[in-house]
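Engineer: A predicted structure for the sequence below; I have some questions about it.
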Amino acid sequence: MKKLILIIFAALQTVSFSQVVDSLEITKAEIYDHIKYLASDELEGRFTGTEQCRIAAEYIAREFKKAGLQPAFNGSYFQEFPFISDIKLGDNYCNFSGEETLSLEVQKDFIPLPFSDNLSIEGKIIFAGFGISSKENNYDDYENIDVKNKIVIVFRNHPDVNTPHSPLEQYAGLRYKATVARDKGAVGIIFVNTSDKNDNDNLFKLEYDGASKVKGISIIQIKRDAFQNLLSKLGLNAEELEKQITVNKKPNSFEINTTARIRTEVFEIESISWNVGGFLKGNDEKFSDEYLVIGAHFDHLGWGKQNSLYQGEPMIHNGADDNASGTAGVLELAEKFSSEKNNLKRSVLFFAFSGEELGLLGSNYLVNNFPIPIEKVVTMINMDMIGRLKDSSLIIYGTGTSTKWKDILNENNSFGFKLTFNDEGFGPSDHSSFYGKKIPVLFFFTGTHSDYHKPSDDFDKINSEGQEKVLKYIYSVATEINNSEIKPDYLAVERKDSGRITASRVWVGTIPDFAGDVDGYKLGGVTEGSPAALAGLQAGDIITKFGDKKISNIYDFTYAIGNYKPGDKVKVIIKRADQEIEVDLELKAR
């Protein structure tokens, strides 16, 4: 009987051990289960800072703990970080006084724009056409008018709107027009819809656009009826005035015999979101103090509040591929590495970031508030959208950031992948934050698709079998990096991309830090060999003046460089720590 019991016990132990081993393998079933939950309607798209985002973070932390990872943040799996989640109105008013007094009601007749400064102003009204000043295109609404200490009222869009790819299109942005008006001395700018807006005359949507305010100017929009009321005193018609300018392509600016009193007050609402982190300690005395980072973002678009490509009523954007797939990858790799932890030379940190969809907020905060000295990180591996493998095509970014990468990637490709290499270290995902700290990176990506940033990016479209192959490949690459006797070297890869929003003829080479809520344009990094690098600019610098233009945010910067050509030398003022530094920067061609 005892022998029988021992045989049964041994058999049970064998089954149990086999199950444990299987559970620590990378499997398509576990990948599918992770993605199915993270991309479920229950989590409502995991928008940064929401309750559903927190629930997803707790799920990731539980999986880290289950896999045997230690908490990465001083005994916690969670790292909180602040971000601007929304805006709200304070005390706003708009009154016009001339022969008669006209008082407008906020959100009914007028609206302050989200990027308006908080100011109380008073001044005479100048109609300045479309608010465009472009000498090179022989069009200037500000020619022969003085707007210093006055308030300009302008049409939205531009006068050549019916011409595809008109050169005036780059001057049509509301932020750009506000910056131009401010730089010409105006204390306020009032926008009016043109008559081609399907006659709805909707007020601007009050929504945070991810950048700092335009300092030093009040910015509002009023209804066309209110504008027509002002013009009627002069015997003019708003639609005819607009038509006259667009047909003749000539400005028609003038003073309106009216004074405006305007107060704009828009408050930014700060919220909290979370990064999740765990680690496995290496076992080699020589290398255990070096760290390999494996990460992915777990946030998505919620109900399509921002950055959605879907046109229609609000719907949950579940983000199965973007990026529940990458998050599932982190969980599977964490489990796999944990099962082999006795063989690790270097330590491994696993991170899931939120705030990526809002501008790499979580990873940017992490690299500036890292749980260990960040110089100890030897490599960062990022996974973003790895769930739609098609035709065995796998794209890898960052392949030029170390001399080791291409050999390692090719030698470990026993899976038959058709590899596409992109050398750049900066790019549209969280590896950028690490590369800005001079860390070699690899970013794995199976390609975009028609469901990108739409409600249709659901778990049933995931190729979990293909993702299993991708993760096993990443595991083999990561294992070689972890166990190599030689630390990967870092290479700076030239990237001719200034981060501009509008087209530009010049190259500066700055990389924006979207997490920087500062008065100025904060740099997340600079491209090697770029004008910015040659001038001595570096990550963390805040550009406050570019030539004669005050810089309050990235938009001010992008507009300012549009006034220059390759070869121009520009004086740039930066803030570095508590110092104000002036540097000379010579622009190059893109």
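Structural biologist: Right, received. Where do you want to start? Numbers count the residues shown, from 1 in each chain.

Engineer: Every contact and neighbour count from this point should use C-alpha atoms.
Structural biologist: OK.

Engineer: Where does S85 sit: helix, strand or coil?
Structural biologist: strand (DSSP: H, G, I helix; E, B strand; the rest coil).

Engineer: residues touching it, list them.
Structural biologist: By CA atoms under 8 Å, 6 or more residues apart in numbering, the contact set of S85 is G49, Y208, E268, I269, E270, S271.

Engineer: Narrow those residues to those that are buried.
Structural biologist: G49, Y208, E268 (16 or more other CA atoms under 10 Å).

Engineer: before we move on, the earlier item: save the contacts of S85 as CSV, and put in secondary structure too.
Structural biologist: Output for those, formatted as CSV (three-state DSSP):
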residue, secondary structure
G49, coil
Y208, coil
E268, strand
I269, strand
E270, strand
S271, strand
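
Engineer: try this one side by side with the last:
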Amino acid sequence: MKKVKVLLGASVVFWGLSCQFKGAKSGSSLSADSKPANAGGFVDEKNNVISLARPLTFVGPKSGEGYFSPDGSKMIFQSERQDGNPFYQMYILDLISGKTTRVSTGQGKTTCGWIHPSMKKVLFSSTHLDPEVSKKTKEEFENRAKAVKARYSWSFDDSYDIFTTDLRGKGLKRLTKEKGYDAEASYSPDGQWIAFASNRKGYTQKLEGEDLKYFQQDPSYMMDIYIMKADGTGVRQLTNSKGYDGGPFFSADGKKITWRRFAPNGATAEIYTMNIDGSDQKQVTRLKSMSWAPFFHPSGDYIIFGSSVLGYANFELFIVDAEGKHEPVRVTFDDGFDGLPVFTPDGQNLSWTHRNEKGESQIVMAAWDDLAARKLLGLPAQDPAAGTLSPEIKIEDIKKWVYYLASPSLQGRGSGSGEEKIYTAKLAQVFKSWGLEPAGDNGNFIQSFEFTSGVNLGSKNSLEVVGSYQKKYTLSKDFEPLSFSQVGTFREAPIVFVGYGIKAPAGDQEPEYNSYKGLDVKGKWVLVLQDLPGDVKSSRRHYLNLYARLQHKITVAKNEGALGVIFTAGPLSGMKEKFGALKFEGALAETTVPVLRLTSEAASELLKYAGHNLSNLQRNLDRGDATEAVVIPSAYLKAQIDLQFVKSKGLNVIAKLPGAVKEAVVVGAHGDHLGHGQFGSTLATKDEAGRAHVGADDNASGVAGVMELAHHYANLRKTNPAKVQKTLYFAVWSGEELGNLGSSHYVKTAKNISAYVNMDMIGRLRERLFVQGLGSGTTWAGLVEEVGVRTALPMTAQEDPHLPTDSLAFYMAGVPTVNFFTGSHGEYHTPRDTADLVNYEGVAKVLNVVRSLIDLLIDNRQTMVKYVKVASAQSKMEGRSFRVYLGTVPDYSQEGVKGVRITGTSKGSPAEAAGLMEKDIITEFDGMKIENLYDYVYTLQAVKPNKETVIKVMRAGNLKEFKITPKLKD
């Protein structure tokens, strides 16, 4: 941004329009283009915070200072349009009908109107009781008729008092009676208080010296801020400074007041804030110019005001954070005067007074981009619960949710994190405010579940080589256990170097690769290079990569009979070996062998003792040569591994909207994401490593959809309950990135669910919307066809319900599911998935489709969709690149299970034909022991298709054996 520090000449003239636009020195002779001295820094760069500006008033030569009613449907403003009176009178503009009604008497001068929160009365200041009102009116007409007109200055008429009337101008009541200028009044948000400005002390106190001199020259010199009860009683003074304190406005929460304070000589004015009792008075701007007419954004996070920092001929609007920590930012860029800014109660629009070169002024209305304003000021996204949200699906509300959830302050919303507690509490708060019922644990909106979330090094880790070669290694310098290592003490055993430790079967066009061919490693430690051959052709490397993950290598070594595994990068790898930051590999990564990592330097010394050079060995292996196994002679490794596992609680948020029948439809999305890359699988580049993965599309967009739909249906149930026949649940899941943990926990006890509607990544709509999982129910396709005709949004229908998202948990529980998805993109699972890249208009279109589908599901008592068990095109666990499949679906929420527990089988699959059932725990397959997911995946890759083999499972505590024939995929 362009930052400007302007040096401007002094001035004391104020081209007044209203109570917020007052001259510091009446009758000053300085010209309009004079400039204030020593202006402070501000940001002056074109932006689009304000858009779609349009005139709101047209009648009369001058209109200005319009303030909105609490519901935003009306505006009270002052205008010179009364026949027989040249001064401002007070009017109410109905922003729905366009009708204007005068509420002042039509006599004298008026200023500073405000509508009471009850919408039954208004206040304004008026001089209509002045005995000289007729004389002053005649003099004003005569002055305006003169060929040479006097310079305009605001009148601090000592007969101004504050009055109230109803919205038709009836029931006039006087609230102040003291001599002096009582004006610039506004109601507190609860309607119990009035803040106003008054110079009454100038008439009641004995003034001497400079005080008397200044007050005689300018009555505003004795102006201070006061507060009184709404009936005019209990007046208290809040400020007591030399010079003009005026224009007080309350913050939307009623806790703060903002105003502008002039220097005693009237040359400059700055913006201030204070508590409503007058305490904690704080200067917010330091532009050393005429800054005034401040108004809080409804959030209370920032203030908009007008300033002459660019010169008195070109007042512009600026924003500044409420704490005054950021330099003010310019937001208007037109010639002429722009001032007296006011936000609509929802903060989505701005009104202000614009005066042209002819001196004519009218009120202008425009759209306001709160998110852009916050970005310019370095402020976080607004808390949606603190603002006004519409029960209709609106782009502005969707933006609020996505920017809030994808804000850096929530640190990527990792499952079990402190930030998860923050945002789930916020969602629960909003659900409650809309009248939904809690459906979590113990009558709350939150449902918790426990999972393994991390691992730390214990105090008893050691590694030592004994025998002819002796070496003690230092923890976190020479070695470190891996997070999926078995914990315990491991005896001395020989060490065998096995190269890359890969065992890959022959593929369609690839020969077999077997690091263990001809080797006996039973009861021995194997020393393994971490990666895979680097100098082979790309197709070969791609194929071997399927078998090169550390977990796969561990499974291979274990099944070859190895006692333990030692990984090393090798001197030619180019890897930076970092120890001391143990990485957790996931809740399913369990094994029964010790697994360690050794530095390349330590590994090289070990092989040097055996008469080999590790660099040469690695160079040969990188060319694809056969593994040159090396047995380290007379050297035995022993280890003690101490890992402390961390348990965390994931938090689902679940709300209920009761219908006429118990049968329920669940609408959900996952709220968790990858944190800084430690939760789930990051695709961040090296330069992005460690940065917050804010997950705007994945899946703040889906959560925004849940919240918008919950608000819509909560309102619909109040206004038209016949449209909500079935019960609706709205859920935001935790642990999806770790394997659908939250949704899997929920379905274990959920009842009466007839359909589940999921939204995962709906923020990047391009040509079409993907509607997935339609094969899970009898009539999904027909319902989606109907919705497609109604909404006219291009859609692609997909049948397979075995999807890598929360809908899978419901499908495996026997619930027909549908998932909405707008497609993947290059920012997926990286820190680049930010809120500014979301297609908000597209999200609104997707939600229109989802809403239309939900309408069909819930506006009658019949079951609209029945569950269908279908064959999976490919199981998530078994992977897209595998040649064979069994048709099993694992329980991704399993904890502490030795083996792989399944939640069911696909229709027509080998697993179904073999007789496998839900809750079976696979313990052996094709002669290989299965202790965790990686064992199973490895064995599945190596098994021969179309050849009968044996699979063993634990069922209800009993070991059962089945014959199964793996099949080739199409």
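Structural biologist: Cool, got the structure. All values reported here derive from a predicted model rather than from experimental measurement.

Engineer: Quick TM-score on the pair, please.
Structural biologist: For this chain pair, the superposition-based TM-score is 0.90 by TM-score structural alignment, normalised by the length of the first structure; 569 aligned residues with a CA RMSD of 2.6 Å.

Engineer: re earlier: between the contacts of S85 of the first structure, which is nearest I462 of the first structure?
Structural biologist: Minimum distance to I462 of the first structure across those is 25.8 Å, recorded for G49 (CA to CA).

Engineer: Identify the residue of the second structure aligned to the closest one.
Structural biologist: Using TM-score structural alignment, the partner of G49 of the first structure in the second structure is G416.

Engineer: just checking, that match touches K649?
Structural biologist: Yes. Counting by CA atoms under 8 Å, G416 of the second structure touches K649, with 5.0 Å between them.

Engineer: residue contacts, the residue most central in space within the second structure?
Structural biologist: For the second structure, L405 is the residue whose C-alpha lies nearest the centre (CA atoms, centre = their mean; 1.8 Å). Neighbour list for L405 of the second structure: R413, Y423, V694, A696, A700 [criterion: CA under 8 Å, 6+ apart].

Engineer: rerun that using 10 Å as the cut-off
Structural biologist: Counting by CA atoms under 10 Å, 6 or more residues apart in numbering, L405 of the second structure touches 381, 383-384, 399, 411-413, 419, 423, 671-672, 694-696, 699-701, 703-704, 835.

Engineer: hmm, which of these are the buried ones?
Structural biologist: Here, 16+ other CA under 10 Å leaves 381, 384, 399, 411-413, 419, 423, 671-672, 694-696, 699-701, 703-704, 835 buried among the contacts of L405 of the second structure.

Engineer: Give me the distance between Y840 of the second structure and I854 of the second structure.
Structural biologist: 21 Å (CA to CA, to the nearest Å).

Engineer: What is the burial count for whichever residue in the second structure pairs up with M380 of the first structure?
Structural biologist: Counting by TM-score structural alignment, M380 of the first structure lines up with Y756 in the second structure. Residues near Y756 of the second structure, counting by other CA atoms under 10 Å, number 21.

Engineer: same deal with E143 of the first structure?
Structural biologist: E143 of the first structure is flanked by 14 other residues according to other CA under 10 Å.

Engineer: counterpart of it in the second structure?
Structural biologist: Using TM-score structural alignment, E143 of the first structure lines up with K517 in the second structure.

Engineer: which residue ranges form the strands in the stretch 101-250 of the first structure?
Structural biologist: Applying DSSP state E, counting those that start in this stretch to the stretch 101-250 of the first structure gives strands spanning 101-104, 110-112, 119-127, 133-134, 139-140, 151-155, 188-192, 218-222.

Engineer: Looking at those, which is nearest to L491 of the first structure?
Structural biologist: Nearest to L491 of the first structure, of those and by CA to CA, is strand 133-134 at 40.8 Å.

Engineer: That closest one vs the second structure, mean deviation?
Structural biologist: In the superposition against the second structure, strand 133-134 of the first structure averages 4.5 Å from its aligned positions (mean CA distance after the TM-score superposition for the first structure).

Engineer: Now do the helices for the stretch 601-750 of the second structure: every range, in order, please.
Structural biologist: 614-622, 702-719, 741-747 (DSSP state H, counting those that start in this stretch).

Engineer: The stretch 401-550 of the first structure too?
Structural biologist: Using DSSP H, counting those that start in this stretch, helices in the stretch 401-550 of the first structure cover 405-411, 431-435, 464-483, 531-534.

Engineer: what's the closest of these to E25 of the first structure?
Structural biologist: Among these, if distance is taken as CA to CA, the winner is helix 464-483, at 9.3 Å.

Engineer: Please name every helix or strand in contact with the closest one.
Structural biologist: helix 28-38, strand 291-297, helix 326-339, strand 347-353, strand 377-383, helix 405-411, strand 441-445 (3 or more CA pairs under 10 Å, 6 or more residues apart in numbering; DSSP states H and E).
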